[in-house]
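Just a sequence and a predicted model for now, questions to come.
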Amino acid sequence: MGKQITIKFETLHQFCVKAIRAVGAKEEIARIVADVLLEADLRGISSHGISRLPVYIKRIKLGLMDADAMPNIVKETLCTALLDGNNGFGQVGAFKGMELCIKKAKETGVGIAGVRNTNHIGMAGYYAMMAMKEQMIGMVFANASAHMPAWGGLKACLGTNPIAIAIPGGKQPSVVVDMATSAAARGKIIMAARRGEPIPPGWAIDKEGRPTQDANKALEGFILPLGGPKGYGLSLVIDVLAGVLTGALFGSRIPSMTSDWTRPLNCGVWLLAFRIDNFVDVEEFAIRFDTLIADLKDSPLAPGFEKIYVPGEIEMETREERLRSGIPLDEEVIQELKNVSETTGVPLITY
């Protein structure tokens, strides 16, 4: 790994907001996008953090995204809604979609929203956690540019389509599952390529179908599904919900965000929030949830392990540390942000 520079969260957040405002977004939009990107960096998910800002800015300047677009409701029932993202920031479409899910869940017990004609949403877990903070269970499914073959195939047919589920805890840590349905998120392979590092075996194959640990050959080839046919099945279902059902593009029809500079993405997201007290009293749920987590944490440790974590717990510890000490960014990311600074006129402070 090359040299890293650590920058305070507040400094990066302010830069991100100002840079997005500089390309035409209103304050509300800029703050939503900055909040989502920097939350990923705080939690150690750098592949979905501020490193994504340069490609967003490039797509906006090429007319492939509308920086100031807000979603609108196309179709609505008491419990469901379909939104059009109007080719705006994916973070805004997903945020407004989950906001509406939470509102409907408070009124009816459950809220479901689909968003079409949107863009890369960043860290899917952010929106699931919006519901979790309201003492609800949140779920998010999003489709993405196709970089994964059907199981047994040699053509990019599906995205690394993420799934996120967030469940509030009681005294024990909350559970936040946030993962790609591929062996790894494509952003992690992009980061490895930037650093000149190999990727683990089993992540990808090259364009001829041969296993590779070369990050650049992986980006030219195909990312493998998580758990083989299991990840393939999950990715397919997510594409049906987020793409086919919402009216967004799906499968190989979604262009690459980082290499196709000719047309908008028009990807989709499907979100759900429901109240725990639909089923059981919230306090009783917390007691039962804590019992389950305590059982897991009391398990004997396997060799090489010092502690049993629940999904999302390591990220929360990382978040607390980075709020205190700052966010480490690779030199390559810093250079790309300096390029954003030059094109937008927003100063980047790197100390």
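Happy to help now that I have it.

contacts and neighbour counts: CA atoms only from here.
Will do.

How about the secondary structure of Lys188?
helix (DSSP: H, G, I helix; E, B strand; the rest coil).

Now for the closest residue to it other than its chain neighbours, how many residues are close by?
Of all residues not flanking Lys188 in the chain, Ser47 sits nearest, at 5.4 Å (CA to CA, 6 or more residues apart in numbering). Per other CA atoms under 10 Å, the neighbour tally for Ser47 reads 21.

so how far is Asn278 from Ser47?
36 Å (CA to CA, to the nearest Å).

Run through the helices of the stretch 251-351 of the chain in chain order.
Here the stretch 251-351 of the chain has its helices, by DSSP state H, counting those that start in this stretch, at 282-297, 313-325, 331-344.

Tell me which residues touch the residue nearest the centre of the chain, please.
The residue lying closest to the centre of the chain (CA atoms, centre = their mean) is Met123, at 2.1 Å. Shown in contact with Met123 (CA atoms under 8 Å, 6 or more residues apart in numbering): Val36, Leu37, Ala40, His48, Gly49, Asp178.

Determine the set of other helices and strands touching the strand or helix carrying Ala40.
Ala40 belongs to helix 27-42 when assigned by DSSP states H and E. Judged by 3 or more CA pairs under 8 Å, 6 or more residues apart in numbering; DSSP states H and E, helix 27-42 is in contact with helix 9-22, helix 90-108, helix 313-325.

this is the comparison structure:
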Amino acid sequence: MVKRSGASDEEAEIVVDVLVYGSLWGIDSHGVRALPVFAKRRARAEMKVVKEAPSMAILDADHAWGPVSAVRAMEIAMEKAEGRGIACCSVVNGEWITNLFYYAMMAVGNDMIGVVTAREGPVCAPWGGTKPVMGTNPMSVGVPAGKEYPIVLDFATTMVAQGHVMTRLLEGRPIPEGWLIDRQGSPVKGRDLSVETIDEFWETGGSLLPFGTYKGYGINVVIDVLGGALNLTGTGSRARGQGFLMTVLDIASFSPVDDFKEEVDRLIAEIKSSPVMPGFDEVLLPGEREHRAMERRRREGIPVDERSWRNILETCGKLGIDAKAIME
């Protein structure tokens, strides 16, 4: 499907790998369900570095498939961070990169700490306001460990990612109060929305709310600046494409890598040994639930809701792909 959009074999492999990992991690809104989005025909992109210094670079993605430009940006940041301690790569003319954790984990796999932030278009109202100004503005941080799972932080700075609202509707579940407001600032919840009306909700000024009240709102605003002002791709209503920043810390430049991992393992063990609060089964680390989901889905397979599966099959049909033959 992705190759039919004009992608090379390598580009298609990157896109599919990122989406499959999204599904394996239980992030269905950013998983294989999104395949039809990447099947749309587009012109060949010519990515190039337009500005750089020893520890920074700006990559013009030329509207390449988001995952392709994000992988290249992280590679650049890692190359520059090695031996220097820290480096970053900002991206202009970027498209949707989907799963930020994937790129943070690229750094983890090279014994580095990866930090990914992305600025998106307006879907989030400022704290105390009603008009969408900022995006979901997600971030991810990947930290290597020794014997334990890596620590992987990955979240939108809104109550949920925009795609999670659709996932909820596709699963037939009600919208929790506190996620959304309409243009007048009234809460939108329960069965107020459906798969058929969600697009109209966004188009008429419906908005997500920032997580964590004013604190999450503050993080959201800063990410808008990092992804849209630092590289001049625009912030708020001036946002153009998805602006993102890859930052990498080379652990070996600070401390022996094995010693670092041992210290992280000790922290993890201490956190896990904390007495469990009533109402909880255990204490989890950031990314632990997703690691477990990946192990389970590798055994049991990736679930796809009926509507999304039908959309995938219809897209295959439009592209002249015999999906049934592939699955046999």
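Everything's here; your move. For clarity, every value in this text was computed on a predicted model and none was experimentally measured.

Give me the TM-score for these two chains.
With the length set by TM-score structural alignment, normalised by the length of structure 2, the two chains reach a TM-score of 0.92; 317 aligned residues with a CA RMSD of 1.7 Å.

just to revisit the earlier point, dump the helices of the stretch 251-351 of structure 1 to CSV, plus distance to Lys26 of structure 1 and mean neighbour count.
Below are the helices of the stretch 251-351 of structure 1 laid out as CSV (distance: least, CA to CA, whole Å; neighbours: other CA atoms under 10 Å):
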stretch, distance to Lys26 of structure 1, mean neighbour count
helix 282-297, 38, 15
helix 313-325, 26, 15
helix 331-344, 15, 17
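
what's the matching residue for Arg72 of structure 2 over in structure 1?
Under the alignment (TM-score structural alignment), Arg72 of structure 2 pairs with Lys96 in structure 1.

number of nearby residues for the residue lying closest to Ile198 of structure 2 once chain neighbours are set aside?
Once flanking residues are discounted, Ile198 of structure 2 sits nearest to Met166: 7.6 Å by CA to CA, 6+ apart. Neighbourhood size, Met166 of structure 2 [other CA under 10 Å]: 18.

Contact partners for the alignment partner in structure 1 of Met166 of structure 2?
Using TM-score structural alignment, the partner of Met166 of structure 2 in structure 1 is Ile190. Shown in contact with Ile190 of structure 1 (CA under 8 Å, 6+ apart): Ser47, Ala215, Leu219.

ok, and the residues you listed in structure 2?
Retained in structure 2 by both residues aligned by TM-score structural alignment, their matches' CA atoms under 8 Å are the following of those: Ser47.

any chance of the contacts of Ile190 of structure 1 in a markdown table, with secondary structure too?
Below are those laid out as a markdown table (three-state DSSP):
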| residue | secondary structure |
| --- | --- |
| Ser47 | helix |
| Ala215 | helix |
| Leu219 | helix |
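
Closest one of the contacts of Ile190 of structure 1 to Cys79 of structure 1?
Among the contacts of Ile190 of structure 1, Ser47 lies closest to Cys79 of structure 1 (CA to CA), at 33.6 Å.

Structure 2: which residue goes with the closest one?
Under the alignment by TM-score structural alignment, Ser47 of structure 1 pairs with Ser29 in structure 2.

For Glu342 of structure 1, give its distance to Ile199 of structure 1.
32 Å.

What residues sit buried inside the helix holding Ala40 of structure 1?
Neighbour-count burial for helix 27-42 of structure 1 flags 29-42 (criterion: 16 or more other CA atoms under 10 Å).

Which two among these are spaced furthest apart?
Within these, Ile29 and Leu42 form the most distant pair, 19.9 Å apart (CA to CA).

Out of the contacts of Ile190 of structure 1, which is nearest to Leu241 of structure 1?
So of these, ranked by how close each gets to Leu241 of structure 1 (CA to CA), first place is Ser47, at 24.3 Å.

Identify the residues contacting the closest one.
Ser47 of structure 1 neighbours (CA under 8 Å, 6+ apart): Ala185, Gly187, Lys188, Ile190, Met191.

Can you match those residues up with structure 2 and say which hold?
Retained in structure 2 from the contacts of Ser47 of structure 1, counting by both residues aligned by TM-score structural alignment, their matches' CA under 8 Å: Gly187, Lys188, Ile190, Met191.

so what's the last one up against?
Which is Met191 of structure 1. Contact analysis of Met191 of structure 1 by CA under 8 Å, 6+ apart lists Ser47.

ok, it to Pro211 of structure 1 distance?
To Pro211 of structure 1, Met191 of structure 1 is 19 Å away according to CA to CA.

Same question for Pro311 of structure 1.
Distance of Pro311 of structure 1 to Pro211 of structure 1, computed by CA to CA: 29 Å.

Equivalent analysis for Thr11 of structure 1, please.
Counting by CA to CA, the gap from Thr11 of structure 1 to Pro211 of structure 1 is 41 Å.

cool, Glu321 of structure 1 as well?
From Glu321 of structure 1 across to Pro211 of structure 1, the span is 37 Å (CA to CA).

Check Asn117 of structure 1 too.
Counting by CA to CA, the separation of Asn117 of structure 1 from Pro211 of structure 1 is 34 Å.

Name the residue in these two with the higher neighbour count.
A count of neighbours by other CA under 10 Å puts Asn117 above the other of Asn117 of structure 1 and Pro211, at 25 against 18.

Check the secondary structure at the more buried one for me.
From three-state DSSP, the assignment for Asn117 of structure 1 is strand.

Tell me which residues touch the counterpart of it in structure 2, please.
Under the alignment defined by TM-score structural alignment, Asn117 of structure 1 corresponds to Asn93 in structure 2. Applying CA under 8 Å, 6+ apart, we find Asn93 of structure 2 in contact with Asp60, Ala61, Asp62, His63, Thr233, Arg240, Gly241, Gln242, Gly243.

Surely Ser140 of structure 2 and Leu100 touch.
Yes: Ser140 of structure 2 lies in contact with Leu100 (CA atoms under 8 Å); the separation is 5.8 Å.

Of the two, give the one with the bigger neighbour count.
More neighbours surround Leu100 than the other of Ser140 of structure 2 and Leu100, with 28 against 22 (other CA under 10 Å).

residues in contact with the more buried one?
Residues near Leu100 of structure 2 by CA under 8 Å, 6+ apart: Val116, Thr117, Pro138, Met139, Ser140, Asp154.
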